[in-house]
Structures are given as C-alpha cells and as structure tokens.
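Novice: quick check, what structure comes out for this input:
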Amino acid sequence: MDEDVRAAIADITAHSAAVDCDDEEEDLSQMFAPLTRAEVCNCIFSTWYPNFRRETIKSEIIKPLEQGFIDYLLADGIMLPDQDDIPQYSCKIEDPESSDSEWSEDENDVEGTVIDIEGTSTEIRRRIEILGGKVMPRMCWSAPKDASWMAMGNSLECRNPSDIYVLLKSSDKVSGDLINGRYLPKEQLGEIEHELVLRQWSNLIPSMEFRCFVRDKKLIAISQIDYEYYEFLENMHDEIETKLHLFFDEHVRDKFPSDNYCYDAYVAQTVNRVYLIDFEPWIPSVDSCLFEWRELVKADGSDKGLGLRLFPKGVNAMGHFSGKYSKNRLPVEATDDQFRGSMAELIKSVAEQTWQQR
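Specialist: Below is the predicted model of the structure:
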C-alpha cells in the first residue's frame, strides 16, 4: 500500500485505543521483524495445500515446469495459436538496443524464437479435464487477478491452455514473481521451483471474501476485501465473524507453521462452510484492506481483537476508482498519482464511516 494511503488511514485510526498516537511517526517497517525465507516459502501454494486440502478448493499442481514454459511467460508479446491444439508458440524477443530499427513490411522476414511448450500444454489439458473442464490459474504465490480484464467477462475462468496463457502473460504480478521473486529479493529467496496451479473453477461472490490477520497465532482482525457496501452483510456481521474465528481455531491455527501471517477466506452461505483461499506473510507490503498496519501491529490480542470490519454505507468506491486492478489497464504514468490520491481518500472515508457507526 502507498505511503499516502498509510498516512490517510493512520490519521483516522488514531481514534482506536489499540493505536498509540505517540508512535504514529515511527517508521512502519521498524514495527515488523525481518521476514525469513521460511515464512515466504510457507506461503507457496504447494507447501500449504497438502495440509489444507479439505479446507480449500480442489486444485492440481504442475511442477516442475519446463524451462521453455517459463521463457514463454517472460517473452515479449502474447503469441497464441490459431487453434488450441497447436503446441508451438512463436515469440519475438526484442533487443533493447535495436528498438529504433524499422519494422519489416513482410511478416515472413520477422524471425522469432520458437518456444516449444507442448509438454506443458498437454499436461494443462489433462488437468483441466480432471477438474471438470473449467479452472482458475495461479503460480507459486500469485493469481493473475490484475489481468482478468483481458479475459472474456473479466473473469479468471479458463477452459484451455490459451485462456491460461493470456492471463499469465498479461499479469504484472506473475511476471514480477518470476523475475524478482515474491516478498523477498531473489538473492535472499534463492532457488525457487516455480509451479503452475490450476484450481477448480468456483464462481466466488466478492462480497463473501475476507482477509484474516494472524499475529502470534491469534486471529486479531478480519476485513471485507471487496470495496463495496452490501447491506445484507451488516445483518450477518456477528455470524460471519463467529464462523471465521471458529474456522481459524479448528482448521488453521495449529496447521500453518508461521506465527504471523494473513490469509483469505471465503464464506459460502449455500453450503454453510468456509473455504481457505490463500496465505500471505505478515509484512507491510501486503494489502491490509480496511485496516491500517499500525492498528494490526498494536492490537492488544484480546479474544476478538479488532473484530470484523465491513465497508460502510454511504461511501461510493466507484467514485474513487473503477476496480482494484483497474490501473493495470492504463500506462503507469497516467494512473499512479491519481490512484494513490483516490485510494487514500477512499480509505479515509471508510475509516470515518466506521468510527461514526461505533
């Protein structure tokens, strides 16, 4: 989260007894213990999935990945076959020093590097069939949510390898993980065996997704993830909070090895159960949603902690920005300043509304 956003939230959440105003000037990064490689690796999908198979969505893990597939994901451009059963993909990787050269008028004169990913494509088709014909893709740590606008219906639903390749190659989150590593610099992470995860397609309702914050193995806060007001959630507030605490006590606390972490959970009303979606480490670069990280760090660790925070009535998120990853659709230069300012204003309004209702 941007520093402008942190400042806006800190200004409002100083009302909380859990936050000491004298510490507001303290460098946020100094409030966190150094992140370890083990804590990062605990959040790799294939690390936690075996222990939470019954609590999460059915998934298939393709690992190890062909080097050609990694090269394909990192190659410039999105080259897809005319038919999905064609296994060869041609990608032309440009030399930065020759960027001023003229394009050839004859496409046949453009030589590309042919990357053979036949093995991966075949395996993807097999796993899609196992999962019922529709899947959601992700890599070790990240799902390509920032690229969903590239797909039909702005969805992560994929039915064939081409659908998956469009999302993965369009995602800054995925390419960033492959190039730089996730949460820690690549030199600190060391060698990581990348993986492609296919999750059985589930039409998750955004209003029922929640981020849970765990400190010293205690669930201290829960936040609605979707920046939109839902009246029905107010009536379900206590029920949702109770379900998520019960789920943590029975299925998460003693099974996840880290002491401090965040995880996303989905409350499915139709089957009256909770699904685990993902884990992230306890670091300030992770989105703290409707909380400020200083609140979370300073929380007293009581039974309910900071409780469940919902998006309040009367705040129009669409008036601030059109979607969580809408800035990915435009050049960075055209969106960064506007997005920072809008996000800071939005969360300030959310926090104000929250405290007025208490």
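
Novice: contacts and neighbour counts: CA atoms only from here.
Specialist: Noted.

Novice: distance-wise, check residue 10 relative to residue 156.
Specialist: Distance check for residue 10 against residue 156: by C-alpha to C-alpha, to the nearest Å, it reads 34 Å.

Novice: neighbour-wise, which of the two wins?
Specialist: Each of residue 10 and residue 156 has its neighbours counted (other C-alpha atoms under 10 Å); residue 156 has more, 27 against 23.

Novice: where's that one relative to residue 131, distance?
Specialist: Taking C-alpha to C-alpha as the measure, residue 156 and residue 131 are separated by 15 Å.

Novice: the stretch 1-150 of the chain: strands as residue ranges?
Specialist: Applying DSSP state E, counting those that start in this stretch to the stretch 1-150 of the chain gives strands spanning 59-62, 88-91, 113-116, 135-138.

Novice: how about this one, so we can line them up?
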Amino acid sequence: MKEEEVNRCQIQEWYPEFKPVSIKTLIHQLPESFVEYLLDDSGPFLLPLSVSNEDALPNRIHNPYEEEDLQVSEGSGDEAEEPSLPPIFPELELQVKESIESLGGAVFPKMNWSAPKDSAWISTTGTLKCTTFSEIALLFKASDSLVHDLLHAYDSCNDKSLSRPKNFFLALRKWYPSLRPEMEFRCFVKGNQLVGISQREVTTLYPIIEKKNDILLLIQEFFDNHVRGRFESENYTFDVYITKGERVKVVDFNPWGAFTLPLLFTWDELEQILVSEEDEVEFRIVEHQCAVRPGLKTAVPYDYLNCGPGSGWDQFMRNANAELQRQTEFPEADV
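Specialist: Next up is the predicted model:
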C-alpha cells in the first residue's frame, strides 16, 4: 500500500467528487493549536472554554476555577501551583456552530479517516450525536482510535515518508436518528472490479436474508454507475448505506488491507480472488446465529494494534476464523 492510496481515503479528498451520492457533510480545517490540544496528555483533562456560552458539557472533569486546593497559602513552604486554564478556539467553535445549525442541529463528527467510536460511551446519549462544539471536543479528546489519524495513518505504507498528514480536518455529517445498521455494507474493489461485499455490522443477526439478491443488484449497479473509474485507486474498499427508498449512499472509503477490517472475509481470501468481469461478486451477510462475530466489534484500527505474526490479536483472529469455518460447515453441532 502506498501513501497516495491512503491519502485518497481522507474524507476531504473523496467527498467533493461523491457529494451527490453521499451523506451531507461540511468540512473544516482544524487549526494546529487544536491538533496539539488533542495530542497533549501532560495535564488535566480540560474541555475548551465556550465563547458562545452554549457549553453543553462544561468542564466538570476538571474545573480549575473551583479547586481551591490547588492554592497554597503564603508561607507554607510550598510553591503555589498555577491552575491550568481551559483552551479556547473561538473561530473554530463559531464555524462549527454555524455548520451544526445548517445540518439540522445534530451531526456525526469524524476526522480525516476515523470517527471517535471508542469514546461514544462518554457522551450524554452514548452515541456520536453532537449538537455543540464542546460535545465534539469531548469525544475527540477522549478517543484513542483518533490517535491513528494523528500519528499512525501511514504506518502500513511501504513507501512511508510522512509521519502525519500536513493538515487535519473536522467533517460534520448530518445526523440521521433512524439509520438501520443492517443496511450498511463494505464493498471490496480489486483491480477496479467489485469482488466482494460484506455486511458492515457483523455482531448481530438481522432478518435481511430475503432481500439479499436485491441488495446485491443495487450495490453492483451503484458501483458501475457512480464509483468505478471515479475513485482513482485500483484496490480499495468503500462503505455504502441503503435507504428505505432503496437509494445507495457512499459512507466512506478505506484502503485495501492494512487497518481496514475485512469483516466476514479474510484478507487472504480477498487477495486470492482472481479479477474477472465474468465472475460473480461474493456477497456475505450474517445468515444464522453461529456466524455472528462479536470479536470484531472494535473501534481501534488495525494499525493501533499489534497484528504481527504470533501476536495475541493475530492468534485471536486465526482462532475466530477457524471457529467460524467449523460452525459454518457443521451448524448442527451447535444447535
């Protein structure tokens, strides 16, 4: 994998081309001061001070103005500690406020490649739904998986020359409360041919089996009409969502291999597929309970884990794949 292939998968790179067939998104370049704020773990956990007085999540984690114990009386022999002041990003906050309002009052935030899925637990709703800049800052500051974007995006590149992208971006995507997780799919493209499709949410059994052939035809037609030849890489993956009206929307693009989850496939399987326009696309969904894969419900990108041969994660995936194959071949043994 090359750096240019990873760069093409940044949302600010692909969204302008695919805007008509994607989720409405507004993108802001992040100031370097905000990037430094996200990476700084030397002090207390502070949320930015709101300039619009709409701080839905005030600095309840650490509020230096209310901590009198930080002050040491004169003559005690100890030096008084200077309280850490919350950072402030007035221009970015006002831009984000305006964008949230124009997107209907609630958004789903992400950076160049990743969303802070691992920190959803800390929000008031337990989701990535955000209505204020402070909620976004909290999710980003608490997320370990965003470290991938900040520090490790090029770790799997065989021509790595960069430690990080030149600029970071905040993408605000319109929030839809009624999205059905079973209707999101990951599509695998090899040699500019669609070779595989996997259900994106593989941790639960959903009753969509009867629609499998219709879904396959919708995605194949969408790829032929809207994606093939427009995304410049030859090998890549893209995620789509199918609406109740059977419209297909691009959700994201990801590199082929590396930190991209293969879901119901393995990368060895996908690499061995021979590219031919005559071959049928392999379409996999969770069709029975024993095919559910709870071990894949992780928001941490592969690059942020030790996935090398012999590692714990490598052994876990080998065991999980072996068990899935056994249960698929002999389902009656687990009834």
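
Novice: what's the most buried one of the strands of the stretch 1-150 of structure 1?
Specialist: Greatest average neighbour count among the strands of the stretch 1-150 of structure 1 goes to strand 135-138 (a mean of 24), per mean count of other C-alpha atoms under 10 Å.

Novice: which residues sit in contact with the residue nearest to residue 114 of structure 1 when sequence neighbours are not counted?
Specialist: Distance criterion C-alpha to C-alpha, 6 or more residues apart in numbering; nearest residue to residue 114 of structure 1, sequence neighbours excluded, is residue 90 at 4.5 Å. The contact partners of residue 90 of structure 1, by C-alpha atoms under 8 Å, 6 or more residues apart in numbering, come to 79, 112-115.

Novice: apply 10 Å and report the result again.
Specialist: By C-alpha atoms under 10 Å, 6 or more residues apart in numbering, residue 90 of structure 1 lies in contact with 72, 75, 77-81, 111-116.

Novice: how about residue 149 of structure 1?
Specialist: Counting by C-alpha under 10 Å, 6+ apart, residue 149 of structure 1 touches 155-156, 167, 170, 325-326, 328-329.

Novice: same deal with residue 52 of structure 1?
Specialist: By C-alpha under 10 Å, 6+ apart, residue 52 of structure 1 lies in contact with 251-252, 255-256, 275-277.

Novice: and stretch 321-338 of structure 1, end to end?
Specialist: 9 Å.

Novice: how about stretch 328-337 of structure 1?
Specialist: With C-alpha to C-alpha applied, stretch 328-337 of structure 1 spans 13 Å between its terminal residues.

Novice: returning to what we had before: can you add secondary structure and give the contacts of residue 149 of structure 1 back as CSV?
Specialist: As requested, these are arranged in CSV below (DSSP: H, G, I helix; E, B strand; the rest coil):
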residue, secondary structure
155, coil
156, coil
167, helix
170, helix
325, coil
326, helix
328, helix
329, helix
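
Novice: just give me the closest of those residues to residue 225 of structure 1.
Specialist: residue 325 (13.1 Å; C-alpha to C-alpha).

Novice: tell me which residue of structure 2 lines up with the closest one.
Specialist: Under the alignment (TM-score structural alignment), residue 325 of structure 1 pairs with residue 298 in structure 2.

Novice: quick one: that match from residue 145 of structure 2, how far?
Specialist: Going from residue 298 of structure 2 to residue 145 of structure 2 by C-alpha to C-alpha gives 10 Å.

Novice: name the residues contacting each of these two.
Specialist: 117-118.

Novice: neighbour-wise, which of those two wins?
Specialist: residue 145 (22 against 12).

Novice: which residue in structure 1 lines up with the more buried one?
Specialist: Matched to structure 1 by TM-score structural alignment, residue 145 of structure 2 sits across from residue 173.

Novice: that match is in what secondary structure piece?
Specialist: helix 172-180 (DSSP states H and E).

Novice: now that helix: buried residues?
Specialist: The neighbour-count check on helix 172-180 of structure 1 (16 or more other C-alpha atoms under 10 Å) flags 172-175, 177-178 as buried.

Novice: do stretch 153-161 of structure 2 as well
Specialist: 153-157.

Novice: can you give me how far it is from the chain middle?
Specialist: Here stretch 153-161 of structure 2 is found 19 Å from its chain centre; the criterion is C-alpha atoms, centre = their mean, to the nearest Å.

Novice: can you find the partner of residue 10 of structure 2 in structure 1?
Specialist: Superposed on structure 1 with TM-score structural alignment, residue 10 of structure 2 falls opposite residue 44.

Novice: swap in residue 255 of structure 2?
Specialist: With TM-score structural alignment as the criterion, residue 255 of structure 2 lines up with residue 281 in structure 1.

Novice: so who does the nearest residue to that match once chain neighbours are set aside touch?
Specialist: Distance criterion C-alpha to C-alpha, 6+ apart; nearest residue to residue 281 of structure 1, sequence neighbours excluded, is residue 261 at 4.5 Å. For residue 261 of structure 1, the contacting residues are 39-40, 42-43, 212-219, 279-283, 286, by C-alpha under 10 Å, 6+ apart.

Novice: one more: residue 122 of structure 1?
Specialist: By C-alpha under 10 Å, 6+ apart, the contact list for residue 122 of structure 1 reads 85, 87, 161.

Novice: what's the match for it in structure 2?
Specialist: Matched to structure 2 by TM-score structural alignment, residue 122 of structure 1 sits across from residue 94.

Novice: please report how far that match lies from residue 52 of structure 2.
Specialist: Residue 94 of structure 2 is 8 Å from residue 52 of structure 2, where distance means C-alpha to C-alpha.

Novice: helices of structure 1, start to end?
Specialist: 3-13, 37-42, 45-48, 67-74, 118-130, 161-170, 172-180, 186-189, 231-247, 293-298, 332-356 (DSSP state H).

Novice: now those as TSV including distance to residue 206 of structure 1?
Specialist: TSV is the format used below for the helices of structure 1 (distance: least, C-alpha to C-alpha, whole Å):
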stretch	distance to residue 206 of structure 1
helix 3-13	23
helix 37-42	26
helix 45-48	21
helix 67-74	28
helix 118-130	24
helix 161-170	19
helix 172-180	20
helix 186-189	32
helix 231-247	12
helix 293-298	23
helix 332-356	18
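
Novice: buried ones among the contacts of residue 52 of structure 1?
Specialist: Neighbour-count burial within the contacts of residue 52 of structure 1 applies to 251-252, 256, 275-277; the criterion is 16+ other C-alpha under 10 Å.

Novice: need those residues in a markdown table (columns: distance to residue 106 of structure 1).
Specialist: A markdown table is the format used below for these (distance: C-alpha to C-alpha, whole Å):
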| residue | distance to residue 106 of structure 1 |
| --- | --- |
| 251 | 60 |
| 252 | 59 |
| 256 | 57 |
| 275 | 53 |
| 276 | 52 |
| 277 | 48 |
